[in-house]
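Undergrad: What follows is a protein structure lacking sequence information:
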């Protein structure tokens, strides 16, 4: 179903609510050529790609979605063990969206939480992923296993948001804008990188208690059932070629050998840092576009 979007922010795109096997996923589509799916992180939504998506749409059919629980997508119940927000379920949503749009195989870019869903998607649906780009993450299990004072202090929300319902939800509800603003300010290293119009959308979405609860469920799943799924697939490797990118001014590259961590999870990995913090799509979009084009090529060929 076509819906009203933000053409003033992402010109040339159209917005839809796509039924992904019973879960409504807000989806933004533009351009032509080989399909390219963009998955955002926390606390963003699909508009985080607004500086790169129009340029990529000259070469690709670009699809940018809101993950379940985020933005204007549906917010289903978490269920037992928070399975409703497992990366397996999030990945299945995205495969269903792409199939509904007529794409069985596609290139995939995931930032932050979207990168964790993309990791699971590449394992569970290997035939669907032609090439995979992971932005500013090391594997979830690797990061938890290496937890020390430096990581725990820099990534405090990984340990705050997993607390039992409704402790984090209630505390964030006292001042959602403050929590959101401080979170983004702590990760962005390029001044004025976040467009005020997009920031307003982040705030609008974060103002919804259902969104904040879903975000906590996402992190609770990552600390529990996602780790179980990862352990069960410990010997599996991503088949698709992987490009790992990270911010040279951020935490992940400072604490982890990013390429080495992904070489433990995938057969073909390359990567490098970009001059930014956590969100290159907002902080250094031109450099990110160049990196993506260098790895993905042009979008007119077969996936």
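TA: Arrived safely, thanks for sending. In this text the structure is predicted, and so the values were computed from the model without any measurement.

Undergrad: hey, let's count contacts and neighbours off CA atoms from now on
TA: Noted.

Undergrad: Contacts only, for residue 87.
TA: Applying Cα atoms under 8 Å, 6 or more residues apart in numbering, we find residue 87 in contact with 116, 117, 120, 121, 221, 222, 226.

Undergrad: Nearest to residue 188 among these?
TA: Comparing the contacts of residue 87 against residue 188 with Cα to Cα places residue 116 closest, at 19.8 Å.

Undergrad: give me the element that closest one is part of.
TA: Taking DSSP states H and E as the definition, residue 116 sits inside helix 113-124.

Undergrad: buried sites along that helix?
TA: For helix 113-124, a neighbour-count test (16 or more other Cα atoms under 10 Å) marks 113, 114, 115, 116, 117, 118, 119, 120, 121, 122, 123 as buried.

Undergrad: which one of these sits closest to residue 8?
TA: residue 114 (24.2 Å).

Undergrad: which ones are touching the closest one?
TA: Contacts for residue 114 (Cα under 8 Å, 6+ apart) come out as 39, 40, 41, 67.

Undergrad: Can you list the residue ranges for helices in the stretch 101-250 of the chain?
TA: 113-124, 140-145, 149-154, 157-160, 167-173, 176-187, 196-206, 209-223, 225-232 (DSSP state H, counting those that start in this stretch).

Undergrad: Return the most buried member of those helices.
TA: Mean neighbour count (mean count of other Cα atoms under 10 Å) peaks for helix 113-124 among these, with a mean of 25.

Undergrad: second one coming, line it up with the first:
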């Protein structure tokens, strides 16, 4: 059974990017101001299935699979890891939105998708009207303030960023076990796993997590520890900030909520920051869909 997005159309869109064209799988639905919903690791656009249809009552909602994830292309990586930089991923999505006819739009990102959203707000400031970042603090801040507690909680950052082929070999030996373990580990699901994570959504995550995606998503983390940091440091040094309204949401039981003051952190990177915690762990749109939807509706519609 496929994930239900009532009233949405799923199709493939080929977009140009600095490193060549990329085919993205995208779901679209609704009418009104445009909002781009960007998923994180190790999921696909299916993670928005409890939020997107309701947002489509008032907005045109665009839900892509990032390059390397889901049913989108998996461009080959190289030693620079630039193909999986947040700048490259953001360029894909900016090109997608332009091709779909949206000159301006809001971006809502979760996890890795929130890191893409942050980069888009800097690189495509003329198009991004407002940005919501779900359960992250900026990549640069994580590395700048790293301690043992965060390193142990974010162990996958350093494992997947390994320059050897160990992530591909080890994760590739049991990809479904890895994926389900990480969903359980980062969430507050406990013995409610099948209630929190819809079986049809998990089935999509598992089906798309093939060898090529295992490699591509490891490249995403390698980029996070290398070229993304270079881009972020250059932006910081140049005084670039997010100038549009920014909403930060986080899971109250997750590392971001317990380990950081997210609003204080984001105010070092953005001019107009608001937000709050919601119940549960890392996967807000699946663990706390009602609270996440209410916050997004208020932010997107009224700016609250």
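TA: On my side now, so go ahead. Bear in mind the structure is a predicted one, so any value in this text is a computation, not a measurement.

Undergrad: For the helices of the stretch 101-250 of structure 1, give me TSV that also has distance to residue 263 of structure 1.
TA: Formatted as TSV, the helices of the stretch 101-250 of structure 1 follow (distance: least, Cα to Cα, whole Å):
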stretch	distance to residue 263 of structure 1
helix 113-124	13
helix 140-145	12
helix 149-154	21
helix 157-160	24
helix 167-173	34
helix 176-187	25
helix 196-206	33
helix 209-223	21
helix 225-232	15
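
Undergrad: of all those helices, which lies closest to residue 243 of structure 1?
TA: Across the helices of the stretch 101-250 of structure 1, residue 243 of structure 1 has its closest neighbour in helix 113-124 (11.5 Å, Cα to Cα).

Undergrad: mean deviation of the closest one from structure 2?
TA: On superposition with structure 2, the average gap between helix 113-124 of structure 1 and its aligned counterparts reaches 0.4 Å (mean Cα distance after the TM-score superposition for structure 1).

Undergrad: Next one: the counterpart of residue 137 of structure 2 in structure 1 from residue 253 of structure 1, what distance?
TA: Alignment of residue 137 of structure 2 against structure 1 is given by TM-score structural alignment, with residue 138 as its counterpart. For residue 138 of structure 1, the distance to residue 253 of structure 1 equals 9 Å [Cα to Cα, to the nearest Å].

Undergrad: Same drill for the two, tell me which one is more crowded.
TA: Taking other Cα atoms under 10 Å, residue 138 of structure 1 and residue 253 do not tie; residue 138 has more neighbours (25 against 21).

Undergrad: Give the closest residue to that one in space, chain neighbours not counted.
TA: residue 258 (5.8 Å; Cα to Cα, 6 or more residues apart in numbering).

Undergrad: Show the contacting residues for residue 275 of structure 2.
TA: Neighbouring residues of residue 275 of structure 2 by Cα under 8 Å, 6+ apart: 247, 248, 249, 263.

Undergrad: Doesn't it lie inside a helix?
TA: No - assigned with DSSP: H, G, I helix; E, B strand; the rest coil, residue 275 of structure 2 falls outside any helix and is strand.

Undergrad: What distance do you get for it to residue 245 of structure 2?
TA: According to Cα to Cα, residue 275 of structure 2 and residue 245 of structure 2 sit 11 Å apart.

Undergrad: And the contacts of residue 114 of structure 1, which two are furthest apart?
TA: Spatial extent of the contacts of residue 114 of structure 1 (Cα to Cα) is set by the pair 41 and 67 at 8.5 Å.

Undergrad: Between the two, which has more neighbouring residues?
TA: The residue with more neighbours, out of residue 41 of structure 1 and residue 67, is residue 67; 30 against 21, by other Cα under 10 Å.

Undergrad: Does that one belong to a helix, a strand or coil?
TA: When classified by three-state DSSP, residue 67 of structure 1 comes out as coil.

Undergrad: Now do it against residue 90 of structure 1, distance only.
TA: In terms of Cα to Cα, residue 67 of structure 1 sits 7 Å off from residue 90 of structure 1.

Undergrad: cool, and residue 100 of structure 1?
TA: According to Cα to Cα, residue 100 of structure 1 stands 16 Å off from residue 90 of structure 1.

Undergrad: nearest spatial neighbour of residue 205 of structure 1, skipping sequence neighbours?
TA: Distance criterion Cα to Cα, 6+ apart; nearest residue to residue 205 of structure 1, sequence neighbours excluded, is residue 71 at 5.4 Å.

Undergrad: contacting residues around the one you found?
TA: Contacts of residue 71 of structure 1 by Cα under 8 Å, 6+ apart are 26, 44, 45, 46, 202, 205, 211.

Undergrad: what's the closest of these to residue 58 of structure 1?
TA: If you rank the contacts of residue 71 of structure 1 by distance to residue 58 of structure 1 using Cα to Cα, residue 46 comes first, at 18.4 Å.

Undergrad: What is the equivalent residue in structure 2 for the closest one?
TA: When structure 2 is aligned by TM-score structural alignment, residue 46 of structure 1 is paired with residue 45.

Undergrad: what about its match, neighbour count?
TA: Other residues close to residue 45 of structure 2 by other Cα under 10 Å number 26.

Undergrad: ok, it - contacts?
TA: Each residue near residue 45 of structure 2 by Cα under 8 Å, 6+ apart is listed here: 26, 27, 37, 38, 39, 63, 64, 65, 70.

Undergrad: cool, and residue 56 of structure 1?
TA: Residues near residue 56 of structure 1 by Cα under 8 Å, 6+ apart: 31, 62, 289.

Undergrad: in structure 2, what residues pair with the one helix or strand the last one maps to?
TA: Secondary structure assigned from DSSP H and E places residue 289 of structure 1 in helix 285-296. For helix 285-296 of structure 1, the aligned range in structure 2 is residues 289-300, judged by TM-score structural alignment.

Undergrad: circling back: any chance of the buried residues of helix 113-124 of structure 1 in CSV with distance to residue 78 of structure 1 as columns?
TA: What follows is those, written out as CSV (distance: Cα to Cα, whole Å):
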residue, distance to residue 78 of structure 1
113, 16
114, 18
115, 20
116, 17
117, 16
118, 20
119, 20
120, 18
121, 19
122, 23
123, 22
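
Undergrad: For residue 159 of structure 1, state which of these is nearest.
TA: Distances from residue 159 of structure 1 to the buried residues of helix 113-124 of structure 1, taken as Cα to Cα, are shortest for residue 113 (15.1 Å).

Undergrad: thought the closest one was touching residue 40?
TA: Yes - Residue 113 of structure 1 sits in contact with residue 40 when judged by Cα atoms under 8 Å, with a separation of 6.8 Å.
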